[in-house]
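Asker: got a sequence here, can you build the structure:
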Amino acid sequence: MNPIKIFTDSTSDLPRQWVEQYEIGIVPLYTVFGNESLRDGVDIIPEQLFKRVSREGRLPKTAAPSPADFIQYFSPYIDQGMDILYISLSSDLSSTYQNGRVAGGEFPEGRVHVVDSKNLSCGIGLLVMKAVKAVRNGLGIQEVVQVLEEIRPRIDTEFVIDTLEYLYKGGRCSGMQNLIGSLLKIRPVIKVIDGKMTPAYKVRGKREKAIDQMLSNALSQKDNMDLELVIVVHALAEEDALELQKRLQEQTGAEVALATAGCVICSHCGPQTIGIIYAKKS
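Answerer: Take a look at the predicted model:
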């Protein structure tokens, strides 16, 4: 049985210490300003992205890694005799998954396994950490894939978006919706359902009210929550994230980690976005 190298992409928003500790390979997506393609987390970080959007008044486009990018990242490990397990951004949101599969087809059969997370951000990251644990427990690559496919539909990912501005600039809501939302202080809450970003509900009023509602939703599943790992992810909202982490730990006893959203997630959701991700028990 060949050793396994776990890969994911930059949209997994994994904390840097986990990436280094568990030697997880990261394939970056791109944020594209005009003719300038910047690798997420390598050439540009969220603080720089937000400053540039504010200065230029427009959002970047985002782009998947090409099959050639994947081949470049995978090849050194294949040459070392390792098998690749790549856990991708949802195939419903990007061509990243498909491009990873195309790249995998360029290697000998069975050497590259590509799993569609059907998720984004730390919803992917949670699956990656489950894969890390399974590999460290000695499971073979097919067994790890089976574990991930069993857990995948039980991942719960919910975000509070602080402003409609980025959804408007990205063409995901109209100018009138943006204006009314801003005037009424409407904060949309997004859930990932069947691999897609789905508006779940809207909260009118203070930001804290929306965060409290998201926390209440998570706590309603406390008895059904896998307490091994819960993740709070944020985009330039560290103070709120720390408070959310504390409250979740106190009220569930879970291991609650903090993560920061990368540029691809930030370019769609905007600053001050905050989310809770966990798995439900089988």
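Asker: from here on, contacts and neighbour counts on C-alpha atoms
Answerer: Fine.
Asker: which stretches of the stretch 101-250 of the chain form strands?
Answerer: 112-116, 155-160, 186-193, 196-204, 230-234 (DSSP state E, counting those that start in this stretch).
Asker: what does the longest one rub up against?
Answerer: Put plainly, it is strand 196-204. 90, 92-93, 118-119, 184-192, 209-210 (Cα atoms under 8 Å, 6 or more residues apart in numbering).
Asker: let's go with 10 Å and repeat that
Answerer: 90-93, 118-120, 157-161, 181, 184-193, 209-211, 213-214 (Cα atoms under 10 Å, 6 or more residues apart in numbering).
Asker: just the buried ones from those residues, in PyMOL syntax?
Answerer: Buried subset of the contacts of strand 196-204, written as a PyMOL selection, criterion 16 or more other Cα atoms under 10 Å:
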select buried, resi 90+91+118+119+120+157+158+159+160+161+181+185+186+187+188+189+190+191+192+193+210+211+214
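Asker: picking up where we left off before, can you redo the strands of the stretch 101-250 of the chain as JSON lines with distance to residue 20?
Answerer: Listed next are the strands of the stretch 101-250 of the chain as JSON lines, based on distance: least, Cα to Cα, whole Å:
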{"stretch": "strand 112-116", "distance to residue 20": "21"}
{"stretch": "strand 155-160", "distance to residue 20": "24"}
{"stretch": "strand 186-193", "distance to residue 20": "28"}
{"stretch": "strand 196-204", "distance to residue 20": "29"}
{"stretch": "strand 230-234", "distance to residue 20": "18"}
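Asker: out of the ones you listed, nearest to residue 133?
Answerer: Proximity to residue 133 (Cα to Cα) singles out strand 230-234 among these, at 15.0 Å.
Asker: also this sequence, please, to line up against the first:
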Amino acid sequence: MDSVAYATKEWLEEHGATCVPLSYHFQGESKPEEKPGEFAPFFRAFQESDEWPTTSQPPVGVFQEVFDRLTANGDEVICITLSQKISGTYNAAMLARAQSRSEQIFVIDSTLAAAPELYLAELAYQAGKEGKPGAEIAEELQQVIPELRFYILVDTLDYLRRGGRIGTVSAALGNILHIRPIITFHEGALTSFDKVRGAKKAVEKIIDSIPEDARWIRVQHVLAADKAEEILARLRASHPKADVGPAEIGPVLGIHVGPGTIGVAFR
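Answerer: Here you go, the predicted model:
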């Protein structure tokens, strides 16, 4: 998987999984994206800086090295990436697969990012433990993807403006009127789900969008742990049978939405 799945070091070790990092360039340095628990220093520096970071996908050669190493002993590989409509990571993995000339590699475009990627990786791991072949696992994941949803609520429109996703006037008016856009993925692309006046109403809109029979829910955040915990408490009470838990959003996705952002993913 790529780093935008935001798997913890513990999860990677426990599952024997490999994370291929995307990178970001900021304040004269290029760095591979860190793991959850390590994001705060970047976001604090980002808040205080006028510089806009840039991000880059993993090189094809990095994917190829990982694929060659993992298939050397005959193992099959399930590689899950963030949506190809917001990053070239999927295409890089597909090129590496072609160069490896292996039929044991299955590259999956999650059409999403962050927690849904990690959820798919967990499903793949469990299916592998059951002895299912790679082709069957890949097919099962493709059937699950349309059932996943991911809503993102930003704290301020300034970061969307700085990233060029909305205009300066729209951002200024939105902040003055306390308009909060709820962003989602549609067919792999980031798009507006709704625009709500006031953060509390926006949170209610997202919570109301989660069906009663949801089986898996993740609340992600960018430097907003307290806000995320309040939402988690409500969802644990309203969905007692669901797997409800917290997660973080890192630099590669977080620079576009900014600190204070909340993301809610569910199936």
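Asker: so after superposing, what's the score?
Answerer: Remark: TM-score between the superposed chains equals 0.93 [TM-score structural alignment, normalised by the length of structure 2]; 265 aligned residues with a Cα RMSD of 1.7 Å.
Asker: show me where structure 1 has helices.
Answerer: 16-21, 46-56, 67-79, 96-104, 122-136, 141-151, 165-169, 175-184, 207-219, 238-252, 263-269 (DSSP state H).
Asker: select, out of those helices, the one closest to residue 114 of structure 1.
Answerer: Closest to residue 114 of structure 1 of the helices of structure 1 is helix 96-104 (Cα to Cα; 6.2 Å).
Asker: rewinding a little: can you say which of the helices of structure 1 is packed in most?
Answerer: The highest average neighbour count among these, using mean count of other Cα atoms under 10 Å, belongs to helix 263-269 at a mean of 25.
Asker: onto which residues of structure 2 does it map?
Answerer: Using TM-score structural alignment, helix 263-269 of structure 1 lines up with residues 251-257 of structure 2.
Asker: residue 193 of structure 2 maps to what in structure 1?
Answerer: Residue 193 of structure 2 maps onto residue 200 in structure 1, by TM-score structural alignment.
Asker: any idea how far that match lies from residue 123 of structure 1?
Answerer: 17 Å (Cα to Cα, to the nearest Å).
Asker: in this structure residue 239 of structure 2 contacts residue 208, no?
Answerer: No. In terms of Cα atoms under 10 Å, residue 239 of structure 2 does not count as a neighbour of residue 208; the distance is 11.8 Å.
Asker: residues in contact with the equivalent of residue 60 of structure 1 over in structure 2?
Answerer: Aligned counterpart of residue 60 of structure 1 in structure 2: residue 53 (TM-score structural alignment). For residue 53 of structure 2, the contacting residues are 24-30, 46, 163, 251-252, 255-256, by Cα under 10 Å, 6+ apart.
Asker: hmm, 7 Å instead?
Answerer: Each residue near residue 53 of structure 2 by Cα atoms under 7 Å, 6 or more residues apart in numbering is listed here: 24-26.
Asker: still contacting in structure 1, which of those?
Answerer: Counting by both residues aligned by TM-score structural alignment, their matches' Cα atoms under 7 Å, structure 1 reproduces these contacts from the contacts of residue 53 of structure 2: 24-26.
Asker: these in strands, which ones?
Answerer: 24-26 (DSSP state E).
Asker: just the buried residues of those residues.
Answerer: Going by neighbour count (16+ other Cα under 10 Å), these have 24-26 buried.
Asker: what is the nearest of the residues you listed to residue 100 of structure 2?
Answerer: Nearest to residue 100 of structure 2 among those, with distances taken as Cα to Cα, is residue 24, at 26.8 Å.
Asker: nearest residue to the closest one other than its sequence neighbours?
Answerer: Nearest residue to residue 24 of structure 2, sequence neighbours excluded (Cα to Cα, 6 or more residues apart in numbering): residue 55, at 4.1 Å.
Asker: ok, residue 115 of structure 1 next?
Answerer: Counting by Cα to Cα, 6+ apart, the residue nearest residue 115 of structure 1 is residue 87, at 4.8 Å.
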